[in-house]
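**Student:** sequence plus predicted model, see below.
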Amino acid sequence: MERVDLLTGKQRSYLRGLANNIKPITQIGKSGITESFIKQLDDALEARELIKIHVLENSLLDTKKTANEVAKKTRAEFIQAIGNKFVIYRKSKENPKIEIPR
């Protein structure tokens, strides 16, 4: 699986700005990163492109490590991690909505 074209600092910054206003759509708990969780994220990324995920305290997962693993498994771009939330982005194949500045 090859990675999406990597984003520049400016593009990443733009997406971070957009992510400020979105709420986490799902959370990772004790069961960690399961196949069904990845499938759910795949669908969400296709529909929304930019998603925020909440890592629950009881999961004992490191937010940044988890974010990078999730990004890799969904072929998405890790945008940022703040506290126990992280943001990933993947351009929609069917219906791209977010216009990223060059």
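**Tutor:** In hand now; what should we look at? Numbering: from 1, shown residues only.
**Student:** going by C-alpha atoms from here, please, whenever you check contacts or count neighbours.
**Tutor:** Noted.
**Student:** do you know how far the residue nearest the centre of the chain is from Lys52?
**Tutor:** Centroid check for the chain by C-alpha atoms, centre = their mean gives Ile88 as the closest residue, at 2.0 Å. Applying C-alpha to C-alpha, to the nearest Å, the value for Ile88 to Lys52 is 7 Å.
**Student:** and Lys39, by the same measure?
**Tutor:** Separation of Lys39 from Lys52 (C-alpha to C-alpha) stands at 15 Å.
**Student:** put this next to the first one:
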Amino acid sequence: MLTSKQRGYLSGLAATIQPTVMIGKEGLSEGVVRALEHELNNRELVKLRFIASKEDRRSFSEQLAQEVHAELVRVIGNVAIFYKMAEDAEKRSINLP
């Protein structure tokens, strides 16, 4: 569980990165889950962009976070930010406050 200070810190870091995973008209699919898992394994912080489904963004994001065992940092507009600490200490690039 992230504190509000940690969420703010991660949101600041996420401001400089581009979304790498997209959710389209089909909504959540196995492909989206796999893509998010892959990105979280390569980087600790990932932005996801919603192309459609305006009303379900928060619930989709919470469900995705549970499925990939990550923290949902924030949902702002059509972008969700996810964080998952690297299991290998040598691969960790983010040090939380």
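**Tutor:** Alright, I've got the coordinates. Because the structure is a prediction, the values reported are computed rather than measured.
**Student:** need the counterpart of the residue nearest to the centre of structure 1 in structure 2.
**Tutor:** Alignment note: Ile88 of structure 1 maps to Phe82 in structure 2; criterion TM-score structural alignment.
**Student:** A strand includes its match, no?
**Tutor:** Yes: the assignment for Phe82 of structure 2 is a strand, going by DSSP: H, G, I helix; E, B strand; the rest coil.
**Student:** quick one, what contacts it?
**Tutor:** Residues in contact with Phe82 of structure 2 (C-alpha atoms under 8 Å, 6 or more residues apart in numbering) are Leu45, Val46, Lys47, Leu48, Ala65, Ala70, Glu71, Leu72, Val73, Arg74.
**Student:** whereabouts in structure 1 does the host helix or strand of Arg34 of structure 2 align?
**Tutor:** Using DSSP states H and E, Arg34 of structure 2 sits in helix 30-42. Mapping helix 30-42 of structure 2 onto structure 1 (TM-score structural alignment) gives residues 35-47.
**Student:** in the matching stretch, what counts as buried?
**Tutor:** Buried residues in stretch 35-47 of structure 1, counted by 16 or more other C-alpha atoms under 10 Å: Leu41, Asp42, Ala44, Leu45, Glu46, Ala47.
**Student:** now do the SS call for Val75 of structure 2.
**Tutor:** Val75 of structure 2 ends up strand, using three-state DSSP.
**Student:** hang on, the earlier thing: the helix holding Arg34 of structure 2: how far from the chain's middle?
**Tutor:** 10 Å (C-alpha atoms, centre = their mean, to the nearest Å).
**Student:** tell me which residues are up against it.
**Tutor:** Contacts for helix 30-42 of structure 2 (C-alpha under 8 Å, 6+ apart): Thr20, Val21, Met22, Ile23, Val46, Leu64, Glu67, Val68, Tyr83, Lys84, Ala86.
**Student:** what do you get if the cut-off is 10 Å, keeping everything else the same?
**Tutor:** Helix 30-42 of structure 2 is contacted by residues 20-24, 43, 45-48, 63-65, 67-70, 82-87, 91 when judged by C-alpha atoms under 10 Å, 6 or more residues apart in numbering.
**Student:** got it, and stretch 51-58 of structure 1?
**Tutor:** So stretch 51-58 of structure 1 is contacted by 19-20, 22-32, 41, 44-45, 61-64, 66-67, 70, 79-90 (C-alpha under 10 Å, 6+ apart).
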